[in-house]
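Novice: here are the coordinates; sequence isn't available:
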């Protein structure tokens, strides 16, 4: 069982990637209190002070036991009872507060190093852990208030540490918007006012820098009745004097020295810094927590590996690419992108060869023996700040040779499976988008006014797309491509269960193609798993019991159990208690196609042959698409 507790924003609990509904704010407070004291017993008296403001009610102990029982249903024996209290046992990486503090500590420890980009990457990863005010959603005026205030203050300090680091490397122009937003929320931060002044000055806008000083002085005097401190006043005087010390001068460091200290030369003495990341999606919404997790994983300790997994069409690739662009500055030696296309027969040695070629190794110089290839790659990557992104992975063996053996490189893997046999890596699940994020994605593609015009149809469209980003992108693309298409008309089209996957395709975006790829990968490795999907697709109630499935397939029940566990891992099946297995809605649509009768013979209608892939398509569809 993997647990993910979020306290840096709305308090959340996820178990094995699934959000746990906790309901009452006091239950969230119990979780927060136990998590902040993780792996240490917390007495009922202390826990009461964390949950209730003011005097503790007589029913406090009974209520606490009830809330703990509710949490135990989700996390099991991770909560241990002690005489007069409880203990929540967490592993590394399961609490965002711990990750934030670790990344901040590592960044501060490396401030004097010769690799400022690595420090910037760690500071950015620390801030990426946040998604709102600390402890949002729990009762206030409790003993936890000081903890939340301390964490919020540390967040501000890390933001300003990051601004300092970026000023050091000459990123003054890119800081302006963020610093202004920061100061709008926290106008008494003198350090941030000084950073804004310096960034403006280095951009050549001295009047704006001096105006920022006046704004800082006004804020401090109006709210606190004090003048700016000596550091800010000294900076202001230096700007008035046009002091040359304020200008940014690129550091002069001989490249051979940097290589000797931080990089191991390639075997042939050359180095190519690849820049292979695909373009980032403009319409990317939600996934704040997941993005923070990927960033933290690849900028964290060795092995710096993130496995992004989830259902077909779940936005795994988009998340991985967004994260890679987010941290690209922290990997100046390059970014390599390889798409395996979910090919189960793609051997690891070919993946290694592709990466070597991306790093400038001629095809004729790639070693023939798999172990030699892997060794050559490790030699080239050792100590280098290089990011590898491998998409479309079907099993762990394909990327095992790419797992970093030491500090420097990082790896992002995109897979439908969770790749459990990879040790010590961070796994990030991409589930369905919530209604708010799904609506935001549709609105970004088709225009929010289209959605506002028919709220009921919008809600139904979100339901039909089941929160999958690919399905939502197809629906949004259809709306954007046909301004006259009404929402209720599109809902009617996609709501037709016999043709839903026909309508969830547009250009090179296709839910059917993505489902077919995932199904083919599973069936090529396990024929029983493929037959189980077909059985589920043909089941009248959409549910399957392992014993009956074993009898129908002529295999043992144990064999069916193993295949079902594999299907759950690939997100093609989910367990519906008690002990029944079902297909997600769009997977069921695809499975029903697999079990359907052979298609009727193709017909010529008005001289047109109308087909879609291997299935027949009504002749009027081609006309409707151009109305």
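Specialist: Looks like it came in fine. Keep in mind the model is a prediction, meaning the values are calculated, not measured. Residues are numbered from 1 along each chain as shown.
Novice: can we go C-alpha only for contacts and neighbour counts from here?
Specialist: Noted.
Novice: in this structure residue 434 contacts residue 468, no?
Specialist: No. Between residue 434 and residue 468 there is no contact under CA atoms under 8 Å: 9.5 Å.
Novice: can you list contacts of stretch 399-411?
Specialist: 298-299, 301-306, 331, 348, 351-352, 374, 378, 381-390, 393, 413, 422 (CA atoms under 8 Å, 6 or more residues apart in numbering).
Novice: one more: stretch 507-526?
Specialist: Applying CA under 8 Å, 6+ apart, the set of residues contacting stretch 507-526 from outside is 312-313, 342-344, 394, 416, 470-471, 474, 501-502, 504-505, 529-530, 563, 567, 572, 587, 590.
Novice: in helices, which of those residues appear?
Specialist: 470-471, 474, 501-502, 529-530, 563, 567, 587, 590 (DSSP state H).
Novice: for comparison:
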């Protein structure tokens, strides 16, 4: 069976070439929601948000199942039932959104080459996927609105990228009516104002080009109260000066340099699209996500550090924010995972990023400073987003801090990375009871939790505000419909096997904690030993003098180790001079204390004794 689903206009479903679009608006919204999240499970809770603009009715789940049952008569085994969720399986060429984005990416890559006119056919094909406003005819005010807005923005960007390619090909005369129509509908598009100015200038109508600048300035002042940006103002000054570089000149291949001349390898900008998939069941953290988006989405972009305890959902939040702003970074998105390894050097990070941006591995400079300089040259003025996960030291990402307008940086780590200057910091606190319940509901279903609210509240407390622990608990409930919330609470609550139970497939609270602890231990041996010491008496706060005596080091050295553990969210301050282990860290530290590791360089007087309160 060959499907074709079109969302870039009125929603349309074709099966083997025949139109089979369901009639009901909400059923079409169900189809659109599943299609736009193709090949990923969409929870009933999330699907309801895509269908109803206000609070879903009590019958929402029953209505959704009814709509899906009708759709399955047409879609067959392409529509798969999951626990409290559904998944629509599609090939990339069966969804016009995927085809549009594929063609747009290929066109951008061609636009960045020495012959940008080669992008015309590909970008034109991308725009031909559109038949009107995305999601036309579907209910508005739903969770899909942001997706439609993002797609409509991408359409405008591709139109302007096509205009850039056509200007490079000398089609300035043919472009004039299309650019004027584009600006009539979207008068705040500064890039298009500049393209119209350049097209008129190359047609020999310099007065009209200068008049367009005045029109743009008046519109921006009237509607936004701002002056034109630097790019538009620079173009205006160049036209006043009759700068020769503004005139159209066909691209001519550069001659090959003589063999005796050493030439630095030319770099063709590759448009990377490396962001991991956005979690469908991402819940809560609305304010923190907005803080990250606000930092990197501005005209000048910026840098933000997302910190939090192991399992707090740092990476998921960073990826969610990155997807939310991705359309504003047409030069690409790079994702690098350092895996919380202290051994990763700044030079290795720079090399990874340079390769992602199109530098051949053999051309990556050997010197870290030279790599940093080349990166800044490549990044200058480019609208691309860089996300670096698993950072343990500020030095690993310091060379990547934006040196000017254009690029943006999101850093994810357990530590605060306080020595990084000029960055915004977003710290994730443990989830509250209401948010924790929402996370459980996203996986297990709200009706499952409503059957036993007391047990649900206790399960949320046992997960201690950890987004990872809540996700695993919810997944366990979803996997086993016969397992009651109270039964899971009884298993998790006894404390003996809690970390064993808070693991599912590749998700594990213990592994998450182990990664964070390993990073601290490899950087500060005393901090690692101190954590083991606290694990031997997890209910007692640490006192500096007593801990120093037990470890055989100075009180100053213990204070520094405590600061390291607190900075990594492995201990919590309990007033002057006192610290306490968070709940899940306490479970893991107790395991460490049971089998303490031998120090590489033995600490004098080392022993594990209970820490007095």
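Specialist: Now that the structure is in, tell me what you want to look at. What you see is a predicted model, and the numbers here were worked out from it, not measured in a lab.
Novice: could you get me the TM-score between them?
Specialist: Once superposed, chain against chain, the TM-score is 0.56 (TM-score structural alignment, normalised by the length of structure 2); 371 aligned residues with a CA RMSD of 3.4 Å.
Novice: thinking again about what came up before, more neighbours, residue 434 and residue 468 of structure 1?
Specialist: When residue 434 of structure 1 and residue 468 are compared for neighbours, residue 468 comes out ahead with 24 against 14, by other CA atoms under 10 Å.
Novice: surely the more buried one is in contact with residue 315?
Specialist: Yes. Using CA under 8 Å, residue 468 of structure 1 is in contact with residue 315, at 7.4 Å.
Novice: before we move on, back to that, could the ones in helices among the contacts of stretch 507-526 of structure 1 be laid out in CSV, adding distance to residue 67 of structure 1?
Specialist: CSV is the format used below for those (distance: CA to CA, whole Å):
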residue, distance to residue 67 of structure 1
470, 38
471, 38
474, 42
501, 43
502, 47
529, 40
530, 42
563, 37
567, 34
587, 36
590, 41
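Novice: neighbour count and distance to residue 157 of structure 1 for the residues you listed - can I get that in CSV?
Specialist: As requested, these are exported to CSV (neighbours: other CA atoms under 10 Å; distance: CA to CA, whole Å):
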residue, neighbour count, distance to residue 157 of structure 1
470, 22, 38
471, 28, 41
474, 23, 42
501, 22, 50
502, 20, 52
529, 24, 52
530, 19, 53
563, 21, 50
567, 22, 46
587, 25, 47
590, 23, 51
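Novice: before we move on, the earlier item: shared neighbours, residue 434 and residue 468 of structure 1?
Specialist: What both residue 434 of structure 1 and residue 468 touch, as defined by CA under 8 Å, 6+ apart, is an empty set.
Novice: now do the same for residue 485 of structure 1: its match in structure 2.
Specialist: Alignment note: residue 485 of structure 1 maps to residue 483 in structure 2; criterion TM-score structural alignment.
Novice: its match contacts residue 475, doesn't it?
Specialist: No. Under the criterion of CA under 8 Å, residue 483 of structure 2 is not in contact with residue 475, lying 11.4 Å apart.
Novice: hey, where'd the helices end up in the stretch 1-150 of structure 2?
Specialist: 25-36, 44-51, 60-75, 96-111, 120-127, 145-168 (DSSP state H, counting those that start in this stretch).
Novice: how about the strands in the stretch 151-300 of structure 2?
Specialist: Counting by DSSP state E, counting those that start in this stretch, one finds no strands in the stretch 151-300 of structure 2.
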